[in-house]
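Student: Curious how this folds, go ahead:
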Amino acid sequence: MSTEKTEALTVRLADFSETSKVVTFMTADFGKVTAIAKGAKRLKSAFEIALDLLTRCEIVFIRKSSGLHILTEARLVRRFQPHQKDMLSLYGGYYVAELLAGFTEEDDPHPQLYEAAIQTLDALTNQPDSRLTIIQFELVVLREIGQLPAFDACLACGEPVTENRTYALWVNQGGLICQRCQQESYHPQSTSVPAGTVMLLRRLSQTETDPARIAVSEQQFRQMRQVTTAAISHGLGRRPKMLRYLQF
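Tutor: Presented below is the predicted three-dimensional model:
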């Protein structure tokens, strides 16, 4: 056994006993870490307020070769504060936690995903409209797990995406298929995506892109949402629970 220290984001909490909890963290150095926090439910716990959902904290844990690690310290760095009077911001934060817990594996570090999660939570706190921020985080998750759809060309014929054309998401193959290829070979698709929306998705999938600087119509929001929902649900093997609350 070894003792490890790292920065972490709390993404899941579960009762273990009358006094203890099992806590799942997304960490900067070790990926997902699940540990038992003994005595965490006591009124005067050594962990105090550090173990709430979406808290950012410094943790120390004893690494075990099998089973749950043992959390020994947790110091609060920052608590997630959703944007005032914006329930989408709150649910968006919970959605971030669900995706991190569902898509990542134990001891599989994704430092860029961890940083993207921190930046997303900060944006959810400060920005009055968080819809594009949530979509961008979905795209980051898909890229990090190797399931980001290819937005540059038709998967069937290889023709680059061009303006004034419409495509469909071929979710099982991880990319787009043009209308001509859909007609020539039977590939029924339910998600229709104009080229302009495809280009927006491609731009948002780049981490240096600031969502606040992109103008998007309500129709494009819906189209992008259909694409990311289909891709996320396919990668996760189910529809995320928090999606029912993210209606936009």
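Student: contacts and neighbour counts: CA atoms only from here.
Tutor: Noted.
Student: What segments of the chain are strands?
Tutor: With DSSP state E as the criterion, the chain has strands at 2-15, 21-27, 31-37, 56-63, 69-78, 150-154, 166-170, 175-178, 192-194.
Student: Now the second one, please; I'll put the structures next to each other:
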Amino acid sequence: MSMEKSEGLILRVTDFSETSRIVVLFTRDFGKLSALAKGGRRLKGPFESSLDLLARCRVVFIRKTTATLDLLTEAQLVTRFRPAERDLACLYAGYYVAELLLALTEDYDPAPILYDAAAAALQEFEASERVRLATLRFELVLLREIGQLPDFETCAGCGAPLTEGQAFGFWVSQGGLICPECQREEHQPGTVHAGTAAALRALSSENDQFWRRLQPTVQQFREMRQLVTTTVSHVMGRRPKMLKFLG
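Tutor: Model prediction:
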């Protein structure tokens, strides 16, 4: 057993006994982990009432060498996720981030870039009216970091560069767009125009500033939403439960 320190987002909290809780965290240094917080239901104690869903905390835990739960010994609150009153779009987007991290990350698989993206997304939800675009940004970074990001540069059929002025299909099982010459009926859950492909490249870029300058049209956003939803559902093996609340 070893004692570890990190910063983490709380993805799930479950009551375990009259005084304790089981907490699932996505930590910056260790990835996703599950830990028993003894005394976690008490108002006073080593957790200082910090064990709230989507709270960001500095945590200390004892990592077990067996298949049993880790032991969370301290949690110091950094910030809570606090959507504006009655801002359901922000609230549901936060829950969606938690659902994706729970479903698409592995235990003890460190992903600091993804952790930073999740923390930034929650802040963006609280501070911006562009919740839908910030949600897409997080989904694409997540897909990129787990190696499931579709190719928005070249055709998944022939490998040719995707040129401006065209409309492309999407081949979900091959993870990429399809040029007009390679398109078949089974490849097309929807049409993706060249401007949408360019927006997707900006949204999924490692440069965190590109996407902030985007002003997608209603049509472009609809095309992006359909493609990203199709991809996330394919990778998860099911449609995410929170999607129906995102609007």
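Student: Which of the strands of the first structure sits closest to Arg203 of the first structure?
Tutor: strand 150-154 (9.7 Å; CA to CA).
Student: about what we covered before: can you redo the strands of the first structure as TSV, where the extra columns are mean neighbour count?
Tutor: Below are the strands of the first structure laid out as TSV (neighbours: other CA atoms under 10 Å):
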stretch	mean neighbour count
strand 2-15	18
strand 21-27	25
strand 31-37	24
strand 56-63	20
strand 69-78	18
strand 150-154	19
strand 166-170	24
strand 175-178	26
strand 192-194	19
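Student: hey, which helix is longest across the first structure?
Tutor: Longest helix in the first structure by number of residues (criterion: DSSP state H): helix 218-236.
Student: Next, the buried residues of that one.
Tutor: By 16 or more other CA atoms under 10 Å, the buried positions in helix 218-236 of the first structure come out as 220-221, 223-232, 235.
Student: for stretch 183-191 of the first structure, same thing?
Tutor: Buried, per 16+ other CA under 10 Å, within stretch 183-191 of the first structure: Thr191.
Student: Ends of that stretch, what's the gap?
Tutor: Start-to-end span of stretch 183-191 of the first structure (CA to CA, to the nearest Å) is 15 Å.
Student: and it, how far from the chain's centre?
Tutor: Centroid separation for stretch 183-191 of the first structure versus its chain: 29 Å, with CA atoms, centre = their mean, to the nearest Å.
Student: can you check stretch 34-45 of the second structure too?
Tutor: 26 Å.
Student: which residue lies farthest from the center of the first structure?
Tutor: The centre of the first structure is farthest from one residue, Glu184, which by CA atoms, centre = their mean lies 35.7 Å away.
Student: quick revisit: average gap between the longest helix of the first structure and the second structure?
Tutor: Mean deviation of helix 218-236 of the first structure relative to the second structure after superposition (mean CA distance after the TM-score superposition for the first structure): 0.8 Å.
Student: tell me which strands and helices that helix is in contact with?
Tutor: When contacts are defined as 3 or more CA pairs under 8 Å, 6 or more residues apart in numbering; DSSP states H and E, helix 218-236 of the first structure packs onto helix 131-144, strand 192-194, helix 195-204.
Student: for the residue positioned nearest the centre of the second structure, what are its contacts?
Tutor: What sits nearest the mean C-alpha location of the second structure, by CA atoms, centre = their mean, is Val97, with 4.4 Å. Applying CA atoms under 8 Å, 6 or more residues apart in numbering, one finds that Val97 of the second structure lies in contact with Ala118, Phe138.
Student: aligned partner of it in the first structure?
Tutor: Under the alignment (TM-score structural alignment), Val97 of the second structure pairs with Val96 of the first structure.
Student: Pull up the gap between that match and Val216 of the first structure, please.
Tutor: Distance, Val96 of the first structure to Val216 of the first structure, by CA to CA: 22 Å.
Student: repeat for Ala37 of the first structure
Tutor: 44 Å.
Student: do Ala74 of the first structure as well
Tutor: For Ala74 of the first structure, the distance to Val216 of the first structure equals 41 Å [CA to CA].
Student: ditto for Tyr91 of the first structure
Tutor: Tyr91 of the first structure sits 21 Å away from Val216 of the first structure, going by CA to CA.
Student: Who has more neighbours out of those two?
Tutor: Taking other CA atoms under 10 Å, Tyr91 of the first structure and Val216 do not tie; Tyr91 has more neighbours (18 against 12).
Student: Would you agree that one is in contact with Gln247?
Tutor: No. Tyr91 of the first structure is beyond contact range of Gln247, at 10.1 Å (criterion: CA atoms under 8 Å).
Student: and for the two, which residues touch both?
Tutor: Overlap of the contact sets of Tyr91 of the first structure and Gln247 (by CA under 8 Å, 6+ apart) is empty.
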